[in-house]
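Undergrad: No sequence on hand, only this structure:
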């Protein structure tokens, strides 16, 4: 925490990304080419979207659609399975095409040359007005040894509301009711958890404190 600029910086290492068809990517690109791979991915993505729309329409008009005995659930399960299957194909084929482009060495020009040689680094920077995430991948050409850094930065809107009341005692000066939340917290909500980073400051001595609150959402019993 840089108290002069009121900026919190957090860094962490992630896992090296590997998709299911990565080992088959050179063969698929050689056999079909990038454009056909991307086109096939779009086709499967459109099929997944059309099936999803059909399933939604079936839900709203299910009282007017007659299926043979015990066939309704079979239709629903098959449709959901097909949606997942087509979406996975869409994702994997696009990953193959992207991998083909990004793994070409910038120095020697060979395809499928770059490999990650260390874990990617994630850098999160929080200021009172914004929250920035920068992810850096470290790659090296397996042919000529050229090193490349793939960096992407994006901003997310995660500012929440400050707590209305705080009554904590300052750990430095010992004054009661002096710790106040002085800036908006960073709130991150996932599928089953929510994390909130709050920023407090003593109104008497200026002592600063950061807390991380994590809440897990329980599923139905």
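TA: Yes, it's here. For clarity, every value in this text was computed on a predicted model and none was experimentally measured.
Undergrad: CA atoms for contacts and neighbours, from now on please.
TA: Fine.
Undergrad: Show me where the protein has its strands.
TA: Taking DSSP state E as the test, the strands found in the chain are 8-13, 114-126, 131-141, 147-155, 179-189, 193-202, 208-216.
Undergrad: Show me what counts as buried in the shortest one.
TA: Same thing as strand 8-13. Buried residues in strand 8-13, defined by neighbour count with 16 or more other Cα atoms under 10 Å: residue 8.
Undergrad: okay, pairing it with this:
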């Protein structure tokens, strides 16, 4: 890093760096317009998530049974699926069960138990996603249910760091009733493999 002659702060200048916006340079600074900063980020657009299934199922479930009941069914299904799979893998060791309060299911029923497990998981995840979809699509302005719909492309920005790739995803939603725009940004770190 190189210290400048005007302040104690320093600026790290590497190849490829450019400055953007109004920039002042020198003792008798002049404003430089329309310059750019390049930070070696990758900016691209991807298609919005396909929510066709949730768009049909969520209103049906929420309108007919209510958000609370759908959430309770989701929780019960997920807990029951965990109990089901643990019962399947609860072998008798030295005459004692690994998990004493769960039944041990005979091997003849393994296929049936695995089928029940997958059905319970499917119900739990679907109902949980229906509740989440209802909450995330309620308009903040007009308060209508199932109002926000994906609008435009999803913008993604990846910046390589020492720890991995820092990904910023910006999704835009538009209310189909009042036209309110809602931008949602998420940040994730994709860690480097050792």
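TA: Yes, it's here. These numbers come from a predicted model, not from an experiment.
Undergrad: Next, the TM-score between them, please.
TA: Once the chains are laid over each other, their TM-score by TM-score structural alignment, normalised by the length of the second structure reads 0.66; 152 aligned residues with a Cα RMSD of 2.8 Å.
Undergrad: Could you point out which of the strands of the first structure sits nearest residue 27 of the first structure?
TA: strand 114-126 (16.7 Å; Cα to Cα).
Undergrad: Where does that closest one end up in the second structure?
TA: Here strand 114-126 of the first structure aligns to the second structure at residues 148-160, judged by TM-score structural alignment.
Undergrad: and what of stretch 194-212 of the first structure?
TA: Aligned by TM-score structural alignment, stretch 194-212 of the first structure corresponds to no residues of the second structure.
Undergrad: Just the terminal-to-terminal distance for that stretch.
TA: Stretch 194-212 of the first structure stretches 10 Å from its first residue to its last (Cα to Cα, to the nearest Å).
Undergrad: Just give me how far it sits from the chain centre.
TA: Counting by Cα atoms, centre = their mean, to the nearest Å, stretch 194-212 of the first structure is centred 27 Å from the centre of its parent chain.
Undergrad: again, but for stretch 134-146 of the second structure
TA: Centre-to-centre, stretch 134-146 of the second structure and its host chain are 19 Å apart (Cα atoms, centre = their mean).
Undergrad: Same check on stretch 106-114 of the first structure?
TA: Distance, stretch centre to chain centre, for stretch 106-114 of the first structure: 27 Å (Cα atoms, centre = their mean).
Undergrad: Which residues outside that stretch are in contact with it?
TA: Outside stretch 106-114 of the first structure, the residues within contact range by Cα atoms under 8 Å, 6 or more residues apart in numbering are 26, 99-105, 139-144, 146.
Undergrad: Count the neighbours of the equivalent of residue 79 of the second structure over in the first structure for me.
TA: Counting by TM-score structural alignment, residue 79 of the second structure lines up with residue 46 in the first structure. Here the count is done by other Cα atoms under 10 Å, and residue 46 of the first structure has 15 residues near it.
Undergrad: next one: residue 103 of the first structure
TA: Per other Cα under 10 Å, the neighbour tally for residue 103 of the first structure reads 19.
Undergrad: Grab the nearest non-local neighbour of the alignment partner in the first structure of residue 181 of the second structure.
TA: In the first structure, the residue matched to residue 181 of the second structure (TM-score structural alignment) is residue 147. What sits nearest to residue 147 of the first structure in space, not counting adjacent residues and going by Cα to Cα, 6 or more residues apart in numbering, is residue 140, at 4.3 Å.
Undergrad: Who are the contact partners of the one you found?
TA: Shown in contact with residue 140 of the first structure (Cα under 8 Å, 6+ apart): 113-117, 146-148.
Undergrad: if you set the cut-off to 6 Å instead, what comes out?
TA: Counting by Cα atoms under 6 Å, 6 or more residues apart in numbering, residue 140 of the first structure makes contact with 114-115, 146-147.
Undergrad: Please indicate which of those residues are buried?
TA: Neighbour-count burial within the contacts of residue 140 of the first structure applies to 114-115, 147; the criterion is 16+ other Cα under 10 Å.
Undergrad: Name the nearest of these relative to residue 20 of the first structure.
TA: For those, the residue nearest residue 20 of the first structure by Cα to Cα is residue 115; the value is 15.8 Å.
Undergrad: Tell me how far the closest one lies from residue 92 of the first structure.
TA: Residue 115 of the first structure sits at a distance of 18 Å from residue 92 of the first structure (criterion: Cα to Cα).
Undergrad: Repeat that for residue 57 of the first structure.
TA: Distance of residue 57 of the first structure to residue 92 of the first structure, computed by Cα to Cα: 28 Å.
Undergrad: Quick one: map residue 158 of the first structure onto the second structure.
TA: Using TM-score structural alignment, the equivalent of residue 158 of the first structure in the second structure is residue 192.
Undergrad: For the nearest residue to its match once chain neighbours are set aside, the count of nearby residues, please.
TA: Take residue 192 of the second structure and drop its neighbours on the chain: the residue closest to it by Cα to Cα, 6+ apart is residue 164, 4.5 Å away. Using other Cα under 10 Å, residue 164 of the second structure has 14 neighbouring residues.
Undergrad: Now do the contacts for residue 164 of the second structure.
TA: Residue 164 of the second structure touches 190-192, counting by Cα under 6 Å, 6+ apart.
Undergrad: in the second structure, which spans are helices?
TA: For the second structure, the helices defined by DSSP state H occupy 52-65, 67-88, 110-136.
Undergrad: Looking at those helices, which is nearest to residue 156 of the second structure?
TA: Of these, nearest to residue 156 of the second structure by Cα to Cα is helix 110-136, at 20.1 Å.
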